[in-house]
Structures are given as C-alpha cells and as structure tokens.
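Enquirer: What follows is a predicted structure for the sequence shown.
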Amino acid sequence: MQFEMAPFASRPETARGRLFPEAESAFRTCFQRDRDRIIHSSAFRRLKHKTQVFLEHEGDYYRTRLTHSIEVAQVARTICGALGLNSELTEAVALAHDLGHTPFGHTGEDSLDALMQPYGGFDHNAQAIRIVTSLERHYADWDGLNLTWDCLEGIAKHNGPVAAPVPYALAEYDARHDLELGTHASAEAQVAALSDDIAYNHHDIHDGLRAGLFEVEELLGLPIVGACFREVDARYPALDPARRQHEALRRFFGVLVEDVISTSRATAGEIAAESAFDVRHAGRPLVRFSPALWADLKVIRAFLFERMYRAPSVVRMRARASLIVEGLFEGYLATPELLPEEWHDALSDALGEQLETARIVSDYLSGMTDRFATQEYMRLIGPLPE
C-alpha cells in the first residue's frame, strides 16, 4: 500500500541532474534509469560470488552480497511506501550500496585497507562511487553509469555525513561534482541505510543457525528475538523446528521494520521538514530506530559478534582470505604487468608512480569475486596452506 507522497520526498522532476546531461526517457523516471543501470552493471553481477559472512563456496544456502542487496532493496521499498518516500530512488541506493565491497567480505576490506594505508586507504562506500562514476566502462559518451546526483549522494552518504579525511576515491569525484558531503542524505538514502541494518541482523541470525554456530535455545535470552520465539511457541506449540525458526525470525524482521516506520514518522513531525533540502540540513537523521530498539540491537550484535563473526570456523576463513588478498596485492604491486591487458593503459597513464599503481591494483583486486581471487592466488603464487 503506497501512502500519500511526503512533502520531503525526493521527486524525479526536481532531481539535480547528471554530470553528463542526457535527454530524459519517455517511459522511465530518472531514478528508474539509475536503478536499471545499476542492475545491468558488471559490478552488480559480481556480487553473486562475493562473501557476506560465509565464503561463497561454503554453501549455496548462505547469503551473498547479491542476495543481501536484494533483501535490502525489498525492505527499503516497504519502508518508503509507508513513509511516503520515493521507492525508486531508495531501491537504486540499496542495490548499489555494496558494489564497492572486496572479495571475502569485511575481512577482505580490512586487509586491503591495511595494505593501502600508504596510498590513501580503502573504503567500500567510496569504492562504490569510484565504480559507478569511473570503473564501469560500457557507455560510448562517458565512463561510469552517469547516475543522478541524488543517487550518487545516497550511495556516498547513506550512513550519514562523510567526515574528514574523505577517502580519496570519494574525494576525487566530489571535486568534479559536489555531493555536499557534510550534510545528511535524502530520506530515501537514510531508509536504505536502516534497511541494510534490518536485513543483516535478520539474515545473520538465520545463517548462523543454518551453519550450526549456535542453537535456538541460545537466542531465547536475547531481546526481541527471544520474545518472538515465545510468541510462536504459545501460538503453535507443536510446530516443527524449521517452521518455528522461520515464524520467529519473520516476526523479528517485522518488529524492526515497524519500529523504523513509527519512529521515523515521529521524527519527521519533530523536524517539520517541508522538502528534501530540509531533510539534508536537519542536523540529525530523520529515518532511525527508537532508542530502546537500538539498545536491544546492540545486545544482539554483541551476541553475533562473539558467536558468529569470531567463531573458530569463521576465523579460519578470515585468515585464509587475508592471506589471499595480501598475496595478490603484493604480487601485482611488485609486478603490475601481471594485471590483465585491459588494465595496461591505466598502468601506462600512471607513469610508474607507486601511488597510482597501487590504486589501480586496489581497483582490480577489490572487483574480484571470492572464487576468482582464490583461483588467481593459486595460479600466480601457489597452493593455499591448509
């Protein structure tokens, strides 16, 4: 059910244009075109084989960056509908928000960031901007996807204003096309950020149970989750374990979504925003969890951190992933000619400068899937240790 459009919603007719002007489509809004370009990008397809928590080859059942991004987009559309916001813009931001992730999830990002510290570091949000503004090279008239300012702003700032020092990959583009990094993003981008939180809190519990890292009984003492299981048990006392888990987790999902909607409605009334400009300059997020639910989520995240992200099997995968990223980065940096031929023009433009070469290596390595990075390590360096 779509509610009446809020006065502070983003509207296609007032979008702030593209870096390279284009004629408008006769049958799609500018935000629909943004979404479609993201879906058709090479970087989006590669998310299919990039880790969320478990390595891509661990099992077909676990979430990948692609399935996670689709879940985030679905949640974001639901919340936007209830708040009267533009669901097309929020979907575009949601689908693009993880494009800059390295192989092997946050482990890969942490490793690459450490390796890139002498050259400006690595940040996946900034890399997403680099991908959609430069590294996707399919169109005749420009590099990148030529997304609207509103979409680019949402990708760059969906987690809030970008504080100094601004990652180089974002600073480079911002110097050409000011994204107003010091303000909040649109309400639609804020919805995408909270939808990310909702999706991963829900599916990390699901995947952790599936992987046997903890049992349902251990969740009963957690806030929100425990209450959801007790509600299911009271209503369906003889339910089989798989259905019991599904019913409880979908209730948990619903609690998070409903809290964001009710809290954000109240915050919108407090801010009294009459335009998207007012949202950007409100000085605080409009879309948020209630303080009580946010406190409960911190308890849940602490449990997942201890029992899932630091589980021995996951830690072993992290060590293996770090070894691959470090080995490939050092190998390509020492011998950049190992990069594919299509990257050699960029290397020539770098004129042998170590800084530029490192950033080219980072671009190439961060775009790899888990599977391809593993294969390249074994091809160029040798077998992985057990």
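Expert: Thanks, I have it.

Enquirer: contacts, neighbours, all on C-alpha from now
Expert: Fine.

Enquirer: Count the neighbours of G81 for me.
Expert: Counted with other Cα atoms under 10 Å, residues neighbouring G81 total 17.

Enquirer: scratch that, M317
Expert: 18.

Enquirer: Identify the residues contacting it.
Expert: M317 sits next to L55 when contact means Cα atoms under 8 Å, 6 or more residues apart in numbering.

Enquirer: switch the cut-off to 6 Å
Expert: Neighbouring residues of M317 by Cα atoms under 6 Å, 6 or more residues apart in numbering: there are none.

Enquirer: So S69 versus D141, what's the distance?
Expert: 28 Å (Cα to Cα, to the nearest Å).

Enquirer: Between those two, which has more neighbouring residues?
Expert: S69 (27 against 9).

Enquirer: quick one: the more buried one and L95 touch, right?
Expert: Yes - under the criterion of Cα atoms under 6 Å, S69 makes contact with L95 at 5.3 Å.

Enquirer: how distant is the host helix or strand of Y332 from the center of its chain?
Expert: Counting by DSSP states H and E, the element that carries Y332 is helix 312-334. Taking Cα atoms, centre = their mean, to the nearest Å, one finds the center of helix 312-334 at 21 Å from the center of the full chain.

Enquirer: so after it, what's the next helix or strand?
Expert: Assigned by DSSP H and E, the successor of helix 312-334 is helix 344-350.

Enquirer: Going by neighbour count, list what's buried in that next one.
Expert: The neighbour-count check on helix 344-350 (16 or more other Cα atoms under 10 Å) flags 347, 350 as buried.

Enquirer: Figure out how far it is from the centre of its chain.
Expert: Worked out by Cα atoms, centre = their mean, helix 344-350 lies 29 Å from the chain centre.

Enquirer: Contacts for that helix, please.
Expert: Contacts for helix 344-350 (Cα under 6 Å, 6+ apart): E356.

Enquirer: Identify the residues contacting the helix or strand that comes right after that helix?
Expert: With elements assigned by DSSP H and E, the helix or strand that comes after helix 344-350 is helix 354-366. Outside helix 354-366, the residues that touch it by Cα under 6 Å, 6+ apart are 102, 119, 350.

Enquirer: got another, please set it beside the one above:
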Amino acid sequence: MSPLARWACDPAASRGRRFPEPEAPTRTAFQRDRDRVIHSTAFRRLVYKTQVFLNHEGDLFRTRLTHSLEVAQLGRSIARSLGLNEDLVEAIALAHDLGHTPFGHAGQDALNACLRAHAPAGADEAAWTFEHNLQSLRVVDRLEERYPAFDGLNLCFETREGILKHCSRANARHLEAQEPNGVAHRFLHGGSPSLEAQLCNLADEIAYNAHDIDDGVRSGLLSLDQLADVPLFERYRRKALASHPDLGGRRLLFESIRLMLSDQVYDVIDTSRARVDAAGVDSVAAVRAASPLVAFSEVMRAESQVLKRFLFRNLYRHPQVTATTERARSVITELFDCYLQAPEEMSDAQTRSQGNARSVADFIAGMTDRFAIREHQRLTGRELFP
C-alpha cells in the first residue's frame, strides 16, 4: 500500500473498539475489520439480496454483494491516488449494505412501516424506525454472533463511522444517548467523517449509476437510444465510437461505461486533491472540522444528477420493476404479521425467545430474497413470485 497522507486515517491512531482487544501480530486494525466483515454471516447473505432486479430474475444482474465489491474496487483505486487508507476504505465499502433488507428499498420501506405501526405507546420513535444504514450499524454492533466476549463484530470507530453515512437528527440523538461522542455525534454537532468515509459514500454512487445502466440495458428496460438523452453517458458513447467506429451491441455499452467510470474516478481524484489543498488540512482532526472534501467537480456533479434522475424515472420506476416492488412489500408485510403472531415460526432461537416487533424486524432484515419468498409461501400458502 502507498504511504499514507497526513490526512489519512492511521490504524495505529484509531479511536479504537467498543470492547478493547489485543492488537493482531500481522494485521492492522482496519485489515482486521475488513476480514471480520468478509467472514460475517450478513456479508454472505448479500449474494442473494436485490440491487434492482431480484436474484432469480437473471444470473448476471448485480446483487448487493457484487455491488459492494464494485464499490470497494473503485474506493481502493481512488484511495491509493489520494494517499488514503485503502484497508479502511475496503472495510467500509464491504460493510455499507449489510443492513439492507430482502428486495432492496421496497423491503426497507415495508419493514419501516411495520415497525413504526407496532411501536409501544410513548416509545422513542427513533428506536422503532427501520433504515438500512442504521441497520448496517446494528448488524456490526449487535446482531452478528461470532465472538464469545461481545455481540457484533466489534469494529473500529472509523469503520463504524463510515458505515453510518447518513442519519436523521432523531436517530442521531438516539445513538448519541447510547454512545456519547460516538459515530452519530457529527449529525448533531456538525463536522465531517474521515476522508475514507467520504470516499466510500461517493464510490457507492459512482458504482450504482454505472452498473444500473448495464443491468437496465441487459434487462431490456433501457435502450441505448434512451440513454442518448443523458449527456454524461452519450459523451462517452460518442467517444467510444470515435475510437472504434464499428463497435456495437454490448461491447459499445461496456466501453461507454468504462470510459465514463474512468473519467469520474479521475474527476474525483483531481477535485478532492484541490479541495484538500485549498482547505489546508494536515490531519484527520482537521478533516473532521472541515466541510466535506471528497467530491465531484461541479460539472461532473450536475451531469451525475441528470443520470440519477434518468435512472429513477426510466428504470427504478419502470412498470415491470414497480410491479415486483408491490409484491415484495406484500411479502415483507405478511411475514412480519405472521412472525409477530407466531414467534415460534422463526428459525432463530434468540429471536423466537424475544418475539417482539424489533426482533421480528431484525430477523426479516437478515433474510435473502429467496428465503423470504420461501418463508412467505410456507406461512401463507400464497406464491407471489412463481
């Protein structure tokens, strides 16, 4: 790994773990975090969790696992050029979606509605909110059961901070009460996370914009003709054709996306370097006191927003996708009701023993798409996804 810049997170100076542990003889603290994430149950489940298309709809569509790997690859590439800690970037990237429900955002919305509807009178509203960022932190802090001395994975502060990339004030107050001056502190009192955390947030956006174009065209829901209306993509399609006039089909799509990704990566590197220099930061503490520094240029940011709006209108809200979304909501809602009425139907012994709405939400959130579909059919007799 390249030498760390002064503003990069040094594992030797980490704010540490919630439960102190002896240092490993051959790995840094952030390398251990990455390894713990990779060996977790929640990480393995990502292979069967929806990105845009359900896992059974096609073997080549992205899942939460392949998405996380692409975020990690982009993040490490950019981190190396900026002198940031690649291992921390990789750990955050691989963990950032651990809390996603089956069926992607449709599952999250349904589970949040279920949880809020069953909140006890007078309860802290934030404790009865479901949001996948919060759930990712909950997974690594509490739900993984791998170690004898503590719940969760006991990750470093810096990794946990990167996982919690956004948080409402209500949720931040709830987390701050449990962990004063912890990972939610900045959402209440201002400041920024590490540059590594900022980078993962942007690498996430770069990755899903690019691979959702690929999956959208592969699915037949998007066409290259439609994408001609997106300046960011069309510029690179024309550039690909200028170098390879006879290029067509999937090779043209792949080359256009490759060129777009490369330019976005270089744009982030150049813009972020300039912002770091202009801010005069020379330490992690200075980074935390500054405004966010890892960013697109203004031109690239504007073009990326146009692409995001295009994908929202034409892919995420396509009738074929929304039809799947409605069925997914039904699966989650009906599973929640079934388990709440009959906790003994849940396969996890600890969850069965609690049998409350929060534990039911945790159990369902951990499911893969196909397990949720099978369980729904077993408990209701209905087959919503033939």
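Expert: Sure thing, it's come through. Every value quoted in this text rests on a predicted model; they were computed, and no experiment measured them.

Enquirer: In structure 1, what residue corresponds to T325 of structure 2?
Expert: Here T325 of structure 2 is matched to R318 in structure 1, going by TM-score structural alignment.

Enquirer: For that match, which residues are in contact?
Expert: R318 of structure 1 touches T107, counting by Cα under 6 Å, 6+ apart.

Enquirer: let's go with 10 Å and repeat that
Expert: With contact set as Cα atoms under 10 Å, 6 or more residues apart in numbering, R318 of structure 1 has these partners: 53-55, 104-108, 111, 309-310, 312, 324.

Enquirer: L181 of structure 1 now?
Expert: Going by Cα under 10 Å, 6+ apart, the list of residues near L181 of structure 1 reads 153, 156-157, 160-164, 166, 170-171, 174.

Enquirer: I'd like to know which of the residues you listed are part of strands.
Expert: Judged by DSSP state E, strands contain none of these.

Enquirer: would CSV of the residues you listed with distance to D34 of structure 1 and neighbour count be doable?
Expert: As requested, the contacts of L181 of structure 1 are arranged in CSV below (distance: Cα to Cα, whole Å; neighbours: other Cα atoms under 10 Å):
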residue, distance to D34 of structure 1, neighbour count
E153, 12, 23
A156, 15, 26
K157, 17, 24
G160, 21, 20
P161, 22, 18
V162, 22, 17
A163, 26, 10
A164, 28, 8
V166, 25, 15
L170, 19, 21
A171, 22, 18
D174, 19, 17
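
Enquirer: what range in structure 1 matches stretch 147-162 of structure 2?
Expert: Under the criterion TM-score structural alignment, stretch 147-162 of structure 2 matches residues 139-154.

Enquirer: chain center to the matching stretch, what's the gap?
Expert: On Cα atoms, centre = their mean, the centre of stretch 139-154 of structure 1 falls 18 Å from the chain's centre.

Enquirer: Likewise for stretch 326-338 of structure 1?
Expert: 27 Å.

Enquirer: Could you do stretch 301-319 of structure 1 as well?
Expert: The answer for stretch 301-319 of structure 1 is 20 Å, by Cα atoms, centre = their mean.

Enquirer: Quick check: buried residues in that stretch?
Expert: 301, 303-304, 308-309, 314, 317-318.

Enquirer: Check stretch 268-286 of structure 1 too.
Expert: 268, 273, 276-277, 279-280, 285-286.

Enquirer: what stretch of structure 1 does the strand or helix carrying D267 of structure 2 fall on?
Expert: Taking DSSP H and E as the definition, D267 of structure 2 sits inside helix 249-279. The alignment of helix 249-279 of structure 2 onto structure 1 (TM-score structural alignment) spans residues 241-271.

Enquirer: Comparing the matching stretch with structure 2, how large is the average distance?
Expert: Mean deviation of stretch 241-271 of structure 1 relative to structure 2 after superposition (mean Cα distance after the TM-score superposition for structure 1): 1.0 Å.

Enquirer: can you pull the buried residues of that stretch?
Expert: By neighbour count with 16+ other Cα under 10 Å, stretch 241-271 of structure 1 contains the buried residues 244-245, 247-249, 251-253, 255-257, 259-265, 267-268.

Enquirer: How about stretch 53-61 of structure 2?
Expert: Buried residues in stretch 53-61 of structure 2, defined by neighbour count with 16+ other Cα under 10 Å: 53-55, 61.

Enquirer: How much space separates the aligned partner of Q350 of structure 2 in structure 1 from T263 of structure 1?
Expert: Correspondence of Q350 of structure 2 to structure 1, assessed by TM-score structural alignment: W343. In this view, W343 of structure 1 and T263 of structure 1 are 48 Å apart by Cα to Cα.

Enquirer: One more: A248 of structure 1?
Expert: For A248 of structure 1 relative to T263 of structure 1 (Cα to Cα), the value is 23 Å.

Enquirer: try R230 of structure 1
Expert: 25 Å.

Enquirer: all strands of the stretch 101-250 of structure 2, in order?
Expert: Under the criterion DSSP state E, counting those that start in this stretch, the stretch 101-250 of structure 2 contains no strands.

Enquirer: hey, where'd the helices end up in it?
Expert: 104-117, 132-138, 157-163, 169-178, 185-189, 195-219, 224-227, 231-243, 249-279 (DSSP state H, counting those that start in this stretch).

Enquirer: And those: which comes nearest Q31 of structure 2?
Expert: helix 157-163 (10.6 Å; Cα to Cα).

Enquirer: quick one: the closest one to structure 1 mean distance?
Expert: Mean for helix 157-163 of structure 2 is 1.2 Å (mean Cα distance after the TM-score superposition for structure 1).
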